[in-house]
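Asks: Build me a model:
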Amino acid sequence: MRNPRQAEEPFVARVLRQVFIGFPLALAEKIEGVLRQLEKPKKAWWFVLVMGAVSAALVLGGGAFWRFIARIFGFHLWDPSWKIILGLGVFYLAYLAGLMPVFLLVAWFNREAKDSLFKRRHEKRPASDLLVRRHRLRSTRHQVYAGESFYRRKPVYLTNDQRVMHTHVLGSTGTGKTESVLLPILAHDIAHKKGAIVIDGKGDKELLDRILYLVEATGRMNDFHYFSLAHPNESHTYNPLLRGNATELKDKLIGSMAWSEVFYRDMAEQAALTLLKAFLDAGRYVTFRDLYTCLTDEHSLGRLAKEVTDVSIQDDLAVMVRRFKDNKKFLSGLMANLFIASRSEFSALLDVPEPEIDLLRVYEQNEICYFALDLERYQDTSRRLGRMILQDIRAVSSYVKSDMSKLNRHFFPVFVDDAASFLDLNFIDFLNKARAAGFGIMLLHQSLADLEFRGAMNFPKQVIENTNIKIILRQDDPQSIERLAKIGGTSRTMISTYQTEEKLLGKGLTGVGSIREGQTFRIDPDLIRALRLGEAVMLWKSPSFFTDYVQLDFIGYPTFKGVWPVSKKGKSAGTRKPTKKTQSVRPPEESTDILQTPPEGREDDSEYPFERLDNLHKTPAMPEKTEETEGPSA
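Replies: Below you'll find the model as predicted:
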């Protein structure tokens, strides 16, 4: 059935409606739009100046203007016809002036209605430096300030209980993973007397300077350890084979190497396990040089067999001696890797029986350890050593769970920058079990595609499943963006349709439309594409599901002004014998250091540690507002 035709509005009625309603309302909308911009006086000062000048000119020079017009056209203002025109003009101006507040109110409600249809539910509002500083100083030992919500205007904190379920940070090159995520959280941990291990694949000297600044500002230089492949003269020594039983050491060694054939890997595992059991049985420290010597020198292997007391190990060594000539064929890969570790320029840092860096002691005493692995200069060696460090951390985690009571365990963060270069297929088991030992691992890399290696297509899914917190900076790959948006899921929303009509100053809403329920992404894919430097989307699923669009914290660009390396005299080395157990030490809940002592007049001492670092915490100036894409709901 056809709808009856509506009667057409008379022409006079349309004209009167436009004159008395359309034009005043359009003028009110323009004025309301300008008033909204008055929050930025540098942009709107000219408008106020021009409007004031025009008003003053009309008031002061109105009579002279009309007299000038009358003289040109030769009429008198007080003729009856002009009296009517002037009266109508004065009436219309009085009408506009008297009802303009009402029209401004209507224009404001119309703008709010348009915002609900054309714009996102929340407007992006960057936080001020003062607000960021206030929220940062509320960080405690048990929670760290991560940033400010653009939508909710509330701080976002990450608790230790959340971080111990691990953090996954994704961001393209130059998006601020180090400056906005790693360094601010590390600064918090250092200021609150926590320990930390940082594995950096870039080996950037600038990052070392910033970490040294943080360590020096908090008076923790004696707790700091530094290992660098590019600067062996400034580096502390580290032996990844220092701790563990024979099987653990074998896994560290073999797991750090890339194998193309399972047969050669099995042969290398068999030989490495036999040698490591012999070293530990003989009470000798395990070094790469000694392992290489036993594989390449038959007399050294025979001398090791004489030092062993276990009969079964002696028999295994005897078999190796008889097959010594075949070792070069079947163990060539193991020999080559051990040769590189024991004969390279930095072998003096690794091939030591009592190194200065002992990761178990680092955990127990809440020390700070920074590994600078230069992937650009030493690509294969850095990858191999990075995997070995992760295996060493895994061995410490196993020791903590098996030999320490739950009361003696504590939260300990591990930061792995350029993580995709160091992970292997066995890393997922470590993520699954590291939580029980208190290790909170943060993985930082560029894209999910980085994790698709060695034909393990499920590896990215496993990393996603085993990390609670996701911090997503700008992404460029469409497939990664789509997958990350799906991780955030969807939420119910009301989808509006509307009608428009031509008005005096353009199209406008008629007020007629419809609303229906639908689904929308919590994380808009377009938002991930358009994230700026220092901005991120954050989500986690524990303790409750959460998504938000966040202005991340920023540490600034501090530079260490002191001298490094500090004299190593007095540094205690790892003097553990192969069979000795190290007693664990429970860190105090509250430190008695001066950083934890509030100054006079301060009531809350939980805020004080960051004041020593507050001069380097400067929030970067946000770019000018432009048209923005819709983001996730809070």
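
Asks: going forward, measure contacts between C-alpha atoms and count neighbours the same way
Replies: Noted.

Asks: same for the strand ranked longest in the chain, what does it pack against?
Replies: With secondary structure taken from DSSP state E, the chain has its longest strand at strand 506-521. Applying 3 or more CA pairs under 8 Å, 6 or more residues apart in numbering; DSSP states H and E, one finds that strand 506-521 contacts helix 478-488, strand 490-503.

Asks: Tell me which of those sits most buried.
Replies: Ranked by mean neighbour count, those are led by helix 478-488 with a mean of 17 (mean count of other CA atoms under 10 Å).

Asks: Ser398 and Arg210, how far apart?
Replies: Using CA to CA, to the nearest Å, Ser398 is found at 32 Å from Arg210.

Asks: And this one, please, so the two structures can be compared:
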Amino acid sequence: MSEHPVEALLRPPVELWSAVAASATGAIAILAPWGLMMPPGLAYAAAAVLFSLALVRARQALRVLRYQRNMRRLPRYQLRAERIPLSRHKLFLGKGFRWTQRHTQRLRDTLRPDVQRYVQPSPLYHWARRKEVAWESTPGLKQAAHLLRHSAWWNPLKPLPSVGGTPALHAVEPDEEDVWMNLGERVGHTLVLGTTRVGKTRLAEILITQDIRRGDVVIVFDPKGDADLLRRIYAEAKRAGRDSEFYLFHLGFPEMSARYNAIGNFSRITEVATRIANQLPSEGNSAAFKEFAWRFVNIVARALVALRRRPDYQHIRRYINDIEPLFIEYAQAYLLREGAPDWASDVEEIAGNISERNLSTALRGRDRKAIALMRYLQAQDLYDPVMDGLLSAFKYDKTYFDKIVSSVGPLMEKLTTGKIAELISPDYLSDNDNRPIFEWLDVIRRGGIVYVGLDALTDTTVASAVGNSMFADLVSVAGHIYKHGVTDPNAEPGVQPQASLPTISMHADEFNELIGDEFVPLLNKAGGAGFQVTAYTQTWSDVEAKIGNRAKAGQVAGNFNTMIMLRVKELATAEMLTDQLSRVEVLTLMSVSGVSDSSDPLSGVDFQSRNEDRISVSEVPMLTPAELVRLPKGQAFALLEGGCLWKVRMPLPDDRGDPAMPDSLASIAAAMERTYITNDHWYRVNDTWWHESADTAVRTSSENADDV
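Replies: Below you'll find the predicted structure:
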């Protein structure tokens, strides 16, 4: 390789000539030393020197040839799943190199017109591609066309891999190495950007595989419900001996899915209303209706918890549509606890004296027992914040009440229709449903692996609502871990609490479908609780469109310390990476020729000519958005560890003969059914915890009555 300022790699490999000449001279020195007029001893020494020179020059020539070959076609990079490297301190990303000024220089050199024959496929290759199509239906030439398109080692004209892009972006460094990222950087979260079908899911598989084998708690959100990704996660869980810790939640396959109450676990009772109201539109006049919906959902949730009933979507929907039964139930429970001994007879007497004609418009048509309870409570000197909220909702005119909560009605209908209702509003006391009910804190304590398929292609609204409720639940769990750790209050005596927090690796594919107000605190506050988020999306405009606010989108982007960018088609997204890079100096070699004549007849010089090479220096960006648009599939640029730019390519999957890979989703369901924990066990384990939480929630609701 040249040590001169201008590196010339796109040129004929002239080193071969000196290698051949040195080898031939060395052979003559051994076979016929007299031809070089040397004694044998001196000839053999000279031959050793010549062969050493030939070896050095041949290696230099082969390096140039390999560099030029890679410009057209990179060598295949494929790894079996079990051979993906694993480290306890670093994260494997693939093969690559750190991008520097030298690589920018080499990439600029490939654009010169005079070197295109070293960068572009040969004319014979283009002839083969034309004939491959022309002979496809020609009798007698079909076989030739088949051979031309066959990708085998013996075919010198085989087609290029179907990865597109420009191989030169990676070929500028022939000596690639394994690329590792320090695990300490993952708590700063990772953003993966790339357009459709360029390798985001493959990168997710590589990262998830390592997280599972490392023993992390792994949570994967997949809005599409990719079957191949699900199979890969289950295979890696099985290979690591953690298949008993695997939980599948899939809205598209409710019959094989575990169950999850999206609003049944919380630190503060107000979280229930927030998780539901956050799914409603908040622009313009909708903001007021969203606040009304929050208030009435909060009233219902507080009453359910006070009655020692776990809130779920079914209960919320029922009592938002008709709050009267809940009011009666809570009023009777409250009077049994706080009222006079003869309250029942007093209420019955009041109910018997009610005349429909004397009732206000808002109370006409209502149950007389409910009206009697309302009048009795108003006559007593008793105050309860939950009762106060129920009374205010009960006194509204039914038509008016339906109008102000109309925004939440369609959402609740979607969440409580069909088999999906059984998944997100589980019946804890049912003896006929053996599907487990999981809770995030318990999954973290067990060191579990959870795959969440939201089936967003079928119903985006339900997928977004459930996903955001899960995010909000995880934020609540992170707050609990901050304050109390992950110690199980129901653990047997003598069991030692965990000395350190578990690592919770969360992967959110297509996270622009899921992002909401719940996602931001998960990024900027949950890192200290062990959460490390890896988010995948196509363009940053998807995120801005989902959030609806560019400043908020910038707030989200600012929480990702590591960025991995595959091929993107939007320049604004590409500039998120390129604008963070410095500018570098590149050299340009310019040939200058000139001639001048002399008009002096007495001068002995008739003309002068000159030829010179000038080296000029110019400042250019280290990387431009155009390069990111031309990336081949499976390749990426990564900003790691404080802005260091790495060029990476991921290995292709090799699943042939993998014994851990399930054949289908049905085989996963059968395997999980054998390891499922039934709901009876879940209810017994959590019964004490729930009553304690209910008591705490009631006390919290009483202490925070002013929040309603």
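
Asks: Superposed, how do the two chains score by TM?
Replies: After superposition, the two chains reach a TM-score (TM-score structural alignment, normalised by the length of the first structure) of 0.67; 478 aligned residues with a CA RMSD of 3.9 Å.

Asks: Where in the second structure does the helix or strand just after the longest strand of the first structure align, residue-wise?
Replies: As assigned by DSSP states H and E, the chain's next helix or strand after strand 506-521 of the first structure is helix 525-530. Matched against the second structure by TM-score structural alignment, helix 525-530 of the first structure falls on residues 625-630.

Asks: which residues in the stretch 101-250 of the first structure form strands?
Replies: 143-149, 155-159, 167-170, 196-200, 224-228 (DSSP state E, counting those that start in this stretch).

Asks: quick one: the fourth one to chain centroid distance?
Replies: Relative to the centre of its chain, strand 196-200 of the first structure is centred 15 Å away, using CA atoms, centre = their mean, to the nearest Å.

Asks: which residue lines up with Asp290 of the first structure in the second structure?
Replies: Asp290 of the first structure maps onto His315 in the second structure, with residues paired by TM-score structural alignment.

Asks: Count residues in the vicinity of that match, would you?
Replies: Close neighbours of His315 of the second structure, defined as other CA atoms under 10 Å, add up to 17.

Asks: Who are the contact partners of it?
Replies: His315 of the second structure makes no contacts at all, as judged by CA atoms under 8 Å, 6 or more residues apart in numbering.

Asks: Give the helix, strand or coil label for it.
Replies: Judged by DSSP: H, G, I helix; E, B strand; the rest coil, the three-state class of His315 of the second structure is helix.

Asks: repeat for Leu443 of the first structure
Replies: Three-state assignment for Leu443 of the first structure (three-state DSSP): strand.

Asks: residue in the second structure matching it?
Replies: Match for Leu443 of the first structure (TM-score structural alignment): Ala535.

Asks: and that match, what is it in contact with?
Replies: So, once contact is read as CA under 8 Å, 6+ apart, Ala535 of the second structure ends up touching 190-192, 507-511.

Asks: Those residues into a markdown table, with extra columns for distance to Ser406 of the second structure?
Replies: Below are the contacts of Ala535 of the second structure laid out as a markdown table (distance: CA to CA, whole Å):
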| residue | distance to Ser406 of the second structure |
| --- | --- |
| Thr190 | 39 |
| Leu191 | 37 |
| Val192 | 38 |
| His507 | 35 |
| Ala508 | 32 |
| Asp509 | 32 |
| Glu510 | 30 |
| Phe511 | 29 |
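
Asks: which two in these are spaced the farthest apart?
Replies: Maximum pairwise distance among those (CA to CA): 13.6 Å, between Thr190 and Glu510.

Asks: Please determine how far Asp310 of the first structure is located from Ser572 of the first structure.
Replies: Taking CA to CA, one finds Asp310 of the first structure at 33 Å from Ser572 of the first structure.

Asks: typo on my end, Arg474 of the first structure
Replies: Separation of Arg474 of the first structure from Ser572 of the first structure (CA to CA) stands at 44 Å.

Asks: One more: Tyr157 of the first structure?
Replies: For Tyr157 of the first structure, the distance to Ser572 of the first structure - CA to CA - is 36 Å.

Asks: So if I had to pick from the two, which one is more boxed in?
Replies: Between Tyr157 of the first structure and Ser572, counted using other CA under 10 Å, the more crowded position is Tyr157 (18 against 12).
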